[in-house]
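[1] What follows is a predicted protein model with its sequence.
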Amino acid sequence: MPSKPVLWNFFRSSASWRVRIALALKEIEYEYKIVNLLTGEQLSEEFTKLNSKQEIPILEIDGLHLTQSLPIIEYLDETRPQEPRLIPKDPVIRCKARAIAEIINSGIQPYQNTNVLKRLVAEIGEEKKNEWLKHYLTKGFRAIESALIQSSGKYCVGDCLTIADLCLVPQVYSAHRFNVSLQDFPTILRVNAELEKIPAFQKSHAHAQIDTPDEFKGK
């Protein structure tokens, strides 16, 4: 009997959240390993042995040790080809989905990493950090809105779930968390509202995890 997959993650980590959604959509049960980013557990010697870049998520599955959320999602989709297929077969649709995912993954999310924000506070202060963060997140959301106007149906790309949708929901949450207004991005808000109706997305939400602080649960 194969061992249950293990996911090292943190309730509010957007990269971890993407993988949780993929696991839920594919109906894969897994062991939830908490890595508390707020207390710096990712910087410990023990965790560094698991990932030298000191980042989550890490997924142990099929005897493999996988890192980086988008490759993990692709691996799950290729090895568990049941619906929904998160990496579209059609090359045009696939390209659109990956482009939106990468706008978020490489064009927005790095600006809000815990290590980056701590460094910014130390060097320019809390107020300037917030201005800096608002500028780059808003710029990224502007790019997403433009892409979704061209590609969206019910979801980010047409009416089928893709890797783009798994990236969008955690990023919208982060915008609210950092007080970045999305009022100028109605397409993003519309698609996000549809995605939040899906049980797998609800199950994977930051406020529904075993390490979610009590003050966030049920919100």
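    Alright, I've got the coordinates.

[2] CA atoms for contacts and neighbours, from now on please.
    OK.

[3] need the strands for this structure, in chain order.
    Counting by DSSP state E, residue ranges of the strands within the chain are 6-9, 31-34, 58-61, 64-67.

[4] can you pull the contacts of residue 11?
    17, 205, 206, 207, 209, 210, 211, 212 (C-alpha atoms under 8 Å, 6 or more residues apart in numbering).

[5] Please compare the first structure with the one that follows:
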Amino acid sequence: MLLHDYWRSGASYRVRLALNLKNLVFDQMPHDLRTDAQTDPGYVAINPQELVPALEADGQVLTQSLAIIEWLEEKHPAPALLPADPNSRAVVRAMASLIACDIHPLHNLRVLTALRHEIGASEAQVSGWIAHWIKDGLAALETMIVRHGGIYAFGDTPGLVDCCLVPQLYSAERFTVPLGAFPRVVAAGAAARALPAFAAAHPYRQPDADAR
């Protein structure tokens, strides 16, 4: 398997986590979003949306992080990232989508670039935008973790929600968003980050990461 990614991409981070949790071997092809490497014609032929991640596997190209993770779950069911019963699976998907669809897209690079260059937002306004949407989403997630969480974001086994949560916490910390109002979110994230699979997927552990 070949994963097209970028070290600081939250969506790519999710897929790395899922691959690691399933103990799958994969190669990486980085694309630096800051230099528009994802718009190179060779990559556009692979992923016409010009986004990362994309996973080449079984002779096909898979895109969109949640779709990739669901494919991995079906193709390599053990260890499972989703619970067995339909009701719990629906809750897990909702929690993951809350992060991947309602929080993360509002502060990814292309949105922030548009705010700065197309709308003319100041850096203070951009920071306020980021903090607003991260805190708004994490407030809802906090309630859901209180209801459904255990050691991890859902129950006592790391899974799909944690694959989404940990990259989101990395973004929150990167943008210096206060997290004191979300103790269960922070605790679940800390439990997941302590696992080797999560440590190996951290952005600064990737081959294309900037020097610290």
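    Everything's here; your move. Remember, predicted model here, so these are calculated numbers, not experimental data.

[6] Would you mind reporting the TM-score between them?
    TM-score of the superposed chains, computed with TM-score structural alignment, normalised by the length of structure 2, equals 0.96; 210 aligned residues with a C-alpha RMSD of 1.0 Å.

[7] Just the ones in helices from the contacts of residue 11 of structure 1, please.
    residue 17 (DSSP state H).

[8] what's the closest of the contacts of residue 11 of structure 1 to residue 41 of structure 1?
    Residue 41 of structure 1 has its nearest neighbour among the contacts of residue 11 of structure 1 in residue 211, at 13.7 Å by C-alpha to C-alpha.

[9] how about residue 114 of structure 2, what's its match in structure 1?
    Under the alignment by TM-score structural alignment, residue 114 of structure 2 pairs with residue 119 in structure 1.

[10] what range in structure 2 matches the top helix by length along structure 1?
    Ordering each helix of structure 1 by length in residues (DSSP H) puts helix 126-151 first. Counting by TM-score structural alignment, helix 126-151 of structure 1 falls onto residues 123-148 of structure 2.

[11] That stretch: which residues count as buried?
    126-127, 129-131, 133-135, 138, 141-142, 144-145, 148 (16 or more other C-alpha atoms under 10 Å).

[12] can you list the residues that contact stretch 105-122 of structure 2?
    With contact meaning C-alpha under 8 Å, 6+ apart, stretch 105-122 of structure 2 is reached by 123, 126, 130, 133.

[13] How much space separates the nearest residue to the third one once chain neighbours are set aside from residue 142 of structure 2?
    If the residues on either side of it in the chain are set aside, residue 130 of structure 2 comes closest to residue 107, at 5.7 Å by C-alpha to C-alpha, 6 or more residues apart in numbering. In this structure, residue 107 of structure 2 lies at 19 Å from residue 142 of structure 2, with C-alpha to C-alpha, to the nearest Å as the measure.

[14] again with residue 75 of structure 2
    Residue 75 of structure 2 is 31 Å from residue 142 of structure 2, where distance means C-alpha to C-alpha.

[15] Residue 175 of structure 2 too?
    19 Å.

[16] list the contacts for the aligned partner of residue 204 of structure 1 in structure 2?
    In structure 2, the residue matched to residue 204 of structure 1 (TM-score structural alignment) is residue 201. Residues near residue 201 of structure 2 by C-alpha under 8 Å, 6+ apart: 13, 16, 17, 20.

[17] Over to residue 130 of structure 1?
    Applying C-alpha under 8 Å, 6+ apart, the residues contacting residue 130 of structure 1 are residue 178.

[18] Check the gap between it and residue 102 of structure 1 for me.
    The spacing between residue 130 of structure 1 and residue 102 of structure 1, counted by C-alpha to C-alpha, is 23 Å.

[19] Could you do residue 27 of structure 1 as well?
    For residue 27 of structure 1, the distance to residue 102 of structure 1 equals 25 Å [C-alpha to C-alpha].

[20] For stretch 75-91 of structure 2, which residues meet the burial criterion?
    For stretch 75-91 of structure 2, burial by neighbour count (16+ other C-alpha under 10 Å) applies to 80, 81, 82, 83, 91.

[21] gap between it and the chain center?
    Average the C-alpha atoms of stretch 75-91 of structure 2, do the same for its chain, and the two points are 18 Å apart (C-alpha atoms, centre = their mean, to the nearest Å).

[22] again with stretch 43-63 of structure 2
    Mean-position distance between stretch 43-63 of structure 2 and its chain equals 17 Å (C-alpha atoms, centre = their mean).

[23] Over to stretch 27-36 of structure 2?
    How far stretch 27-36 of structure 2 lies from its chain's middle: 16 Å, per C-alpha atoms, centre = their mean.
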